[in-house]
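S.K.: Compute the structure for the input listed below.
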Amino acid sequence: MLNAVYSGAEAALAEELRAAHDEGAPVEIVGGGTRRALGQPVQAARALSTSALSGISLYEPGALTLVVGAGTPLADVEAALEAEGQRLPFEPMDHRGLLGSAGEPTIGGVAAINNSGPRRVQAGACRDAMLGVRFVDGRGEVIRNGGRVMKNVTGYDLVKLMAGSWGVLGVLTEIAFKVLPAPEAAATIVIEGLDDAAGVAALSAALGSPWDVNGAAHGAGRTLIRVEGFEKQIAHRAPALVDALKAHGTGEIVTGAASDALWRGVRDVEAFQGREGAVWRLSVKPSDAPPLVASLRAKGDFEAVYDWGGGLVWLFTPEAGDAGAGAIRAETRARGGHATLVRAGASTRAAVDVFEPAPAAIGALEARLRAAFDPKSILNPGRMRG
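M.R.: Below you'll find the predicted structure:
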């Protein structure tokens, strides 16, 4: 993996995209294939794979810097970091269980959707760890932006623009990341029996405490709060946090593999895996999250898992078709949030906008960006409708 050379694969990809641009032939960009069910169905008969763009071209543990090909399996990246006692800061989700998909997630796919898990409340999102990118735009031109250190970003910040662009502006070929040391120890405070409002209140209190919380989730009457760090620190911080939260309930401290399993469950939304129904991802102010879910439950059969202190709500409904979509969007929008349809049947995905429809001014700006990077709309056409 180290010192991998994939410039030939990048050149071949650029040549294929130049030909597709000249022909006006749409293409679907595919990494490991684990997230193809996310977003609207792509309107293209041909797929281009990034699998040849694989390998770590630079890893400097002392500088906390990693440069990696976009087609590199996420598991390979994590294994290389683990060998040096380091990790990606943003705890990316594995969508396979929720979507029922196969394949291997790639680091390019992680960046393309800005995939960020429970540690986002402290460490920031995937985009915040990205230092530089190389990508091929819709004309087949190779573009490089950013660098390999935090202060080496001048001019337009295309790094942040590419994070979460879902492959409609360009095909990522290489990404530079800031990485962090892995902690010696972790502990999770578990409070049982709180309703949603009380659970989110406990999360807010924990995040507002001085104990450096980096995980705050609630679901099915169980409230989870995580702290990580040096062994001696955790031995002090975890009991202190239990004491600080005693007004919200009695907390139990869970460590080791049991703690890790709890957060994999939150990260990958295990509560909604293997069940028929639609899954939505709502972004809203934490204090508005419980009232929003309560209002929706009054209209239908909904279950909720809260992450990021309540700022992220995973919503499940067993209803078929697009029933409830209008209510979900209206209730979320009324509270200044937005709703994304993550999982549903093909007919629902075809009928319901997966992404929150953008206001006119933002929609116009997005259209101008797409026209600048992909003038013939050949990259993942249809994926981000709405």
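S.K.: Going by C-alpha atoms from here, please, whenever you check contacts or count neighbours.
M.R.: Noted.
S.K.: Mind telling me which residue is nearest the centre of this protein?
M.R.: Geometric centre of the chain, nearest residue: residue 115, 1.9 Å, by Cα atoms, centre = their mean.
S.K.: so what's it up against?
M.R.: With contact set as Cα atoms under 8 Å, 6 or more residues apart in numbering, residue 115 has these partners: 92-93, 125-126, 164.
S.K.: And the furthest pair within these?
M.R.: The most widely separated members of those, counting by Cα to Cα, are 93 and 164 (14.1 Å).
S.K.: Please tell me how far the nearest residue to residue 33 once chain neighbours are set aside sits from residue 124.
M.R.: Excluding the flanking residues, the one nearest residue 33 by Cα to Cα, 6 or more residues apart in numbering is residue 103, at 5.9 Å. Residue 103 is 27 Å from residue 124, where distance means Cα to Cα, to the nearest Å.
S.K.: Pull out the buried residues from the longest helix anywhere in the chain.
M.R.: The longest helix of the chain (DSSP state H) is helix 7-23. By neighbour count on 16 or more other Cα atoms under 10 Å, the buried set for helix 7-23 is 9-10, 13-18, 20-21.
S.K.: would you say residue 313 is within a helix?
M.R.: No. Per DSSP: H, G, I helix; E, B strand; the rest coil, residue 313 lies outside any helix segment and is strand.
S.K.: circling back to that earlier point, can you put the buried residues of helix 7-23 in TSV and add distance to residue 180?
M.R.: Shown next, in TSV, are these (distance: Cα to Cα, whole Å):
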residue	distance to residue 180
9	29
10	28
13	32
14	33
15	36
16	36
17	35
18	38
20	39
21	39
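S.K.: quick one: which of those is nearest residue 145?
M.R.: Of the buried residues of helix 7-23, the one sitting nearest to residue 145 (Cα to Cα) turns out to be residue 10, at 15.5 Å.
S.K.: To check against the first, give me the structure of this:
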Amino acid sequence: MRPDSDAQLAEAIRDASGGLAVQGGGTRGMQVAGEVLSTRGLCGISLYDPGALTMVAGAGTPLTEIEAALEAEGQMLAFEPYDLSVVTGASGASTIGGVFASNASGPRRVQVGAARDFLLGVRFVDGAGRIVKNGGRVMKNVTGYDLVKLMAGAYGTLGVLSEVSLKTLPQPEATATLEIKGLDATRAVAAMSAAMGTPYDVSAAAHLDAQGGRTFVRVEGFEDSVAYRAKALRAALHDYGAVVACDGDIWAGLRDLSVMEDAQTLWRVALRPSDAPKFLTQIRQLPDGANASAHMDWSGGRIWIGAPMASAAGLHSALQTLAAQMRGHVTLIHSAAPMDLPRFQPESVGVARLSAALRRKFDPRGILNAGLMG
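M.R.: A predicted model of the protein is given here:
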């Protein structure tokens, strides 16, 4: 099914006799059973006001179309959404609805916030076929239920997005990336944390475990300011090794995980940065973890783990168990073959009860991406 209006979308959901697999471009890796309900017909930019830094677009609008319109005006999606099509092998184009449904936030999150922080308003159809609108086209205090934030990261389990209103920001005038080679996970987290603790307004800090260890720190802004802050960061990080300028745009590969394109299974781990080295050490000591690859973002607060399919089943439960012990959580983002395992970290009893109550309210028949989040 591919509706091209809210009315058609509502009718499709009301008339559904079984589960619906909500899908935009299919690049997020979260495939579920059921009849495919595509949002790609709900596309197009209906409003863009560069002066007000706002845009309104259909949920099925390709991310490339959004970014091209912003590029023409010297603006950007500041939260730097990732596109995992290289890893997942998806043939479709990532959509703006999929970005917000999965709260897809990239390296710049440490500076500007997550995708949900740039979502101003939504229009969606819930599991009962009701058209719901919440939020607006400007930043303001929330005076009622903040369904905008609720829908961001719900992966289509509470409603199918049909339109989003979002905030944009100007592109930085200049960018500088510094690199330190040869650091292990412990030293890398220490270096990234030190950089984030400086007054030099770091916009990204990441560590690639492969190639002997490569640690990256980025600063952005006006050209003179970037030059000054990059020089100051070199001095501040001198104790961690030789700090050199990184030529080329490494961040696209780190953001979209093309640096891990051989991973047959992919997990996203959220932890305190200080726990990241211990987590990686324990995973590597497992029989199924010996061949795992890792990439740390957000100074170690987010870890991407890749592994061969043969190691996936044994590694999955170990990842979630270890994360739970460290008060973190693990999400199975992609697997090359179907896996009958909980994609999201099991919730505590209280949180699970609240989550189930929300799903019953918004999707009383349990047909939207059934089983994905509980």
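S.K.: Any idea what the TM-score is?
M.R.: The TM-score (TM-score structural alignment, normalised by the length of the second structure) is 0.94; 365 aligned residues with a Cα RMSD of 1.5 Å.
S.K.: picking up where we left off before, which one in the second structure is aligned with the residue nearest to residue 33 of the first structure?
M.R.: Correspondence of residue 103 of the first structure to the second structure, assessed by TM-score structural alignment: residue 92.
S.K.: from memory residue 135 of the second structure sits against residue 148, does it?
M.R.: Yes. Distance between residue 135 of the second structure and residue 148: 6.4 Å, which falls inside the contact criterion (Cα atoms under 8 Å).
S.K.: Can you pull the residues that touch both of these two?
M.R.: Counting by Cα under 8 Å, 6+ apart, the residues touching both residue 135 of the second structure and residue 148 are 120-122.
S.K.: Of those residues - the most surrounded one?
M.R.: Per-residue neighbour counts (other Cα atoms under 10 Å) across those peak at residue 122, which has 28 neighbours.
S.K.: In which helix or strand does the equivalent of it over in the first structure reside?
M.R.: By TM-score structural alignment, residue 122 of the second structure lines up with residue 133 in the first structure. Assigned by DSSP states H and E, residue 133 of the first structure belongs to strand 130-137.
S.K.: Check the mean deviation of that strand from the second structure.
M.R.: Taking mean Cα distance after the TM-score superposition for the first structure, the mean distance separating strand 130-137 of the first structure from the aligned residues in the second structure is 0.5 Å.
S.K.: between that strand and helix 7-23, how big is the angle?
M.R.: Angle, strand 130-137 of the first structure to helix 7-23, by axes from the mean of the first three to the mean of the last three Cα atoms, to 10 degrees: 50 degrees.
S.K.: Show me what strand 130-137 of the first structure is in contact with.
M.R.: Strand 130-137 of the first structure has contacts (Cα under 8 Å, 6+ apart) with 13-14, 17, 142-150, 153, 158-160, 169-178, 373-374.
S.K.: In the second structure, what stretch matches the helix or strand containing residue 234 of the first structure?
M.R.: Element membership for residue 234 of the first structure, per DSSP H and E: helix 231-244. Mapped onto the second structure using TM-score structural alignment, helix 231-244 of the first structure spans residues 223-236.
S.K.: Which residue is the nearest non-sequential neighbour of residue 109 of the second structure?
M.R.: residue 79 is the one closest to residue 109 of the second structure (Cα to Cα, 6+ apart), at 5.5 Å.
S.K.: quick one on the thing from earlier: can you tell me which of the contacts of strand 130-137 of the first structure are buried?
M.R.: Among those, those buried by neighbour count (16+ other Cα under 10 Å) are 13-14, 17, 142, 144-149, 153, 158-160, 169-178, 373-374.
S.K.: Residue 62 of the first structure: neighbouring residues, count only.
M.R.: Residue 62 of the first structure is flanked by 8 other residues according to other Cα under 10 Å.
S.K.: what do you get for the one 5 residues further on?
M.R.: Using other Cα under 10 Å, the number of residues around residue 67 of the first structure comes to 24.
S.K.: And residue 246 of the second structure, by the same measure?
M.R.: Here the number of neighbours of residue 246 of the second structure (other Cα under 10 Å) works out to 15.
S.K.: and what of residue 209 of the second structure?
M.R.: 18.
S.K.: doesn't residue 292 make contact with it?
M.R.: No. Residue 209 of the second structure is beyond contact range of residue 292, at 10.2 Å (criterion: Cα under 8 Å).
S.K.: before we move on, back to that, any idea how far the match of helix 231-244 of the first structure is from the chain center?
M.R.: 29 Å (Cα atoms, centre = their mean, to the nearest Å).
S.K.: For stretch 352-367 of the second structure, grab the matching residue range in the first structure.
M.R.: If you align by TM-score structural alignment, stretch 352-367 of the second structure falls on residues 363-378 of the first structure.
S.K.: Touching that stretch from outside, list them.
M.R.: Stretch 363-378 of the first structure is contacted from outside by 20-21, 24-27, 137-139, 168-170, using Cα under 8 Å, 6+ apart.
S.K.: ok, then the element right after the strand or helix carrying residue 292 of the first structure?
M.R.: Assigned by DSSP H and E, residue 292 of the first structure belongs to helix 289-297. Counting by DSSP H and E, the element after helix 289-297 of the first structure in chain order, helix or strand, is strand 303-307.
S.K.: In the second structure, what stretch matches that next one?
M.R.: Strand 303-307 of the first structure corresponds to residues 293-297 of the second structure when matched by TM-score structural alignment.
S.K.: what do you get for stretch 190-202 of the first structure?
M.R.: Stretch 190-202 of the first structure maps onto residues 179-191 of the second structure, going by TM-score structural alignment.
S.K.: can you give me the offset of the matching stretch from its chain's centre?
M.R.: Put simply, stretch 179-191 of the second structure sits 24 Å off its chain's centre (Cα atoms, centre = their mean).
S.K.: List the buried residues for that stretch?
M.R.: Those would be 179-186, 188-191, for stretch 179-191 of the second structure by 16+ other Cα under 10 Å.
S.K.: Figure out the helix or strand that the nearest residue to residue 249 of the first structure once chain neighbours are set aside lives in.
M.R.: Closest residue to residue 249 of the first structure apart from its sequence neighbours, by Cα to Cα, 6+ apart: residue 191 at 6.2 Å. For residue 191 of the first structure, the host element (DSSP H and E) is strand 185-192.
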